[in-house]
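Participant: Starting from these lines, generate the structure:
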Amino acid sequence: MAERTPQQRQVLLVGIGMHAGLLGFVVVQSLTDFGGDLGGSPWGLLSLVAAACQIHHSRAAVRGERAAAWPATLTSLVGTVVAMGLLGVPGTVGWFLVGASSVMLLPGRYPFAWLLPALVVQLVLGLAETADMGAAFLAWFAVYTPTVFLLGAGGLVVHAQLAVELDRLARVRAELAEVAVQRERLRVSRDLHDLLGQSLSAVVLKGELAGRLRDVDPERATRETEDLATIARSALADLRATTVDLRAVRLDAEVAGAVRLLDAAGVVVHVTGDPDGLPTDQDALLGWAVREGVTNVLRHSDATACAIVFDRSPGRLTMTIENDAPAGPGGDGSGLDGLASRVRELGGTLRVEHEARRFRLHVDVPVPSARVGHPS
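Facilitator: Alright, predicted model coming up:
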């Protein structure tokens, strides 16, 4: 089982507290009637059966499933609540458990409609039980009962649905990170084929031709050998450019793509500062840093918020990517090491800060006074 995100753990704790409070209320009222005139009843112990059935249904509902043997357990729950009423157990609040379990278990296009029958039964039984208490009390009861019913039943159902949606969001976030990695691998593979295939074929041809001409035409063989070295250097430059993606990466495009990707993963993202007008090398380097940093946010954190900040000072520009809820020491070591190497090549620095609830990636690069960026 995958580790729960902070949001999933919070929802789990809220659900435990909600069930403890609501089910405890049912059991205590059934046993004591809170000291009311009706008094308690030993048959109130049946409320423990009702509580156990509800817990069984809720545990399955938070996983997006129907509980095992649910027809039998739902029938037991309804029968227990009916029996409690027939045996004189005070209070009728157990019907909200019937409503909540019906929504969780019974099929239908509008599952919340299953709350209505249980609410009507609870209202009718409650009004019959308190018919001699005066019109004012009955009017108050007619408002109080649906409110408590809907808060109790609705709370249990909405909690289960929220847990299911958070689990789905966690899976989608992991899938998005995997898709981003696969797309990058495909890009590198495609570029290597397109850029190096022709160069390496030319290297083979030039090498074979130089070998054949070595004894026949040494001067031309020398020129072919020089051409071979030129092609090899060009191929090496293409390889480096493909690996670092210097020609394809643009900072503005990477920031826009990062915002879309984080937003799709449910991460609130804020971008501040002015990175426009950078020289080509610095623009490409920071674009790669955004790609690496955002990939780490998706793959190595449970983040709900991410900030990308650009801070200019005379002759320098600092970019900071900060996210909450880091899951570990952060990032792929090879990815950050490679990024740090490229930052150093431009005379910059890369710094990582990892705290209990924060992860920050700082990239600081010098910016020459002549700012010649990508053509607009």
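Participant: rest of the way, CA atoms for contacts and neighbours
Facilitator: Noted.
Participant: Secondary structure element for Ser334, which one?
Facilitator: helix 333-345 (DSSP states H and E).
Participant: To compare with the earlier structure, here is another sequence to fold:
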Amino acid sequence: MTDVEQLGRQALAEVRSTVSANRVASLGRELAGAREALRAAGIEADLPAAVDDVPPDRQQAFAHVVREGVTNTIRHSGAGRCAVRLTPMSVEIVDDGVGSPPGTPAGHGISGLTERLAAVGGRVEAGPAPTGGYRLLAEVLPRTAAVRRREPAG
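Facilitator: Next up, the predicted model:
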């Protein structure tokens, strides 16, 4: 009976996650939600106070990155600290948790982020951080670089 209850809760959480992923995301709201979720999980949060430097055409994609990165930190890392860094061209989430072993295949969330970022001319890197823990980086390449990468060689 306990297993059935656990499976039911897990299925409900996955449905909620899917539904929330289909809503229009707001970077400011995601950061506010991340702050509360990390606090509730007992994880020290180092988050930006504003999103003004991020162009509007990137904010929704970056909001999804923040949601996925912070959710993964809370669910999987065992971290004590999580930092989010924003620039006009990138968002990075780094935690001090256990990370995942090198070569671990990306899950559905990271795969979905890869597709979202590709749609706005960007890319995603995810894996162990150089100093330990886990790092998720999403960056949008300048238009000229994105166009140059698509041109055939020679």
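Participant: what range in structure 2 does the helix holding Ser334 of structure 1 sit on?
Facilitator: Counting by TM-score structural alignment, helix 333-345 of structure 1 falls onto residues 107-119 of structure 2.
Participant: Buried residues in the matching stretch, which are they?
Facilitator: By neighbour count, and taking 16 or more other Cα atoms under 10 Å as the criterion, the buried residues in stretch 107-119 of structure 2 are Gly109, Ile110, Gly112, Leu113, Thr114, Arg116, Leu117, Ala118.
Participant: ok, back up a step: just after the helix holding Ser334 of structure 1, pick out the following helix or strand.
Facilitator: strand 349-354.
Participant: Give me the helices and strands touching that following strand, please.
Facilitator: The contact analysis (3 or more Cα pairs under 8 Å, 6 or more residues apart in numbering; DSSP states H and E) places strand 349-354 of structure 1 against helix 333-345, strand 358-366.
Participant: Let's verify the counterpart of Asn72 of structure 2 in structure 1: helix, strand, or coil?
Facilitator: Asn72 of structure 2 is assigned Asn296 in structure 1 as its aligned equivalent, the criterion being TM-score structural alignment. On the three-state scheme (DSSP: H, G, I helix; E, B strand; the rest coil), Asn296 of structure 1 is labelled helix.
Participant: ok, now which ones touch the residue lying closest to Asn296 of structure 1 once chain neighbours are set aside?
Facilitator: Of all residues not flanking Asn296 of structure 1 in the chain, Gly331 sits nearest, at 5.0 Å (Cα to Cα, 6 or more residues apart in numbering). Contact partners of Gly331 of structure 1, counting by Cα atoms under 8 Å, 6 or more residues apart in numbering, are Gly293, Asn296, Val297, Arg299, His300.
Participant: Does Gly331 of structure 1 belong to a helix, a strand or coil?
Facilitator: Taken by three-state DSSP, the conformation at Gly331 of structure 1 corresponds to coil.
Participant: From Arg351 of structure 1, how far off is it?
Facilitator: For Gly331 of structure 1, the distance to Arg351 of structure 1 equals 13 Å [Cα to Cα, to the nearest Å].
Participant: And for Ala50 of structure 1?
Facilitator: Separation of Ala50 of structure 1 from Arg351 of structure 1 (Cα to Cα) stands at 57 Å.
Participant: When the two are compared, which one has more neighbours?
Facilitator: Counted by other Cα atoms under 10 Å, Ala50 of structure 1 and Arg351 do not tie: Ala50 has more neighbours, with 27 against 12.
Participant: For that one, list the residues it contacts.
Facilitator: If you count contacts by Cα under 8 Å, 6+ apart, Ala50 of structure 1 has them with Ser76, Leu77, Thr80, Val81, Gly94, Leu97.
Participant: Which helix or which strand is home to it?
Facilitator: Secondary structure here is read from DSSP H and E; on that basis Ala50 of structure 1 sits in helix 46-61.
Participant: I'd like to know which elements the helix or strand that that helix is followed by is packed against.
Facilitator: Proceeding N to C from helix 46-61 of structure 1, the next assigned helix or strand is helix 70-86, under DSSP H and E. For helix 70-86 of structure 1, the packing partners by 3+ Cα pairs under 8 Å, 6+ apart come out as helix 46-61, helix 95-105.
Participant: Would you mark the buried spots in helix 70-86 of structure 1?
Facilitator: For helix 70-86 of structure 1, the neighbour count (16+ other Cα under 10 Å) marks Trp70, Thr73, Leu74, Leu77, Val78, Thr80, Val81, Met84, Gly85 as buried.
Participant: And the contacts of the helix or strand that contains Ser17 of structure 2?
Facilitator: Using DSSP H and E, the secondary-structure element containing Ser17 of structure 2 is helix 2-22. Residues outside helix 2-22 of structure 2 that contact it (Cα under 8 Å, 6+ apart): His64.
Participant: So Asp311 of structure 1: helix, strand or coil?
Facilitator: Counting by three-state DSSP, the backbone at Asp311 of structure 1 sits in strand.
Participant: That one: neighbour count?
Facilitator: By other Cα under 10 Å, the burial measure for Asp311 of structure 1, its neighbour count, is 14.
Participant: Not counting residues beside it along the chain, what's closest to it?
Facilitator: Distances taken as Cα to Cα, 6+ apart place Thr318 nearest to Asp311 of structure 1, at 5.1 Å, with adjacent residues excluded.
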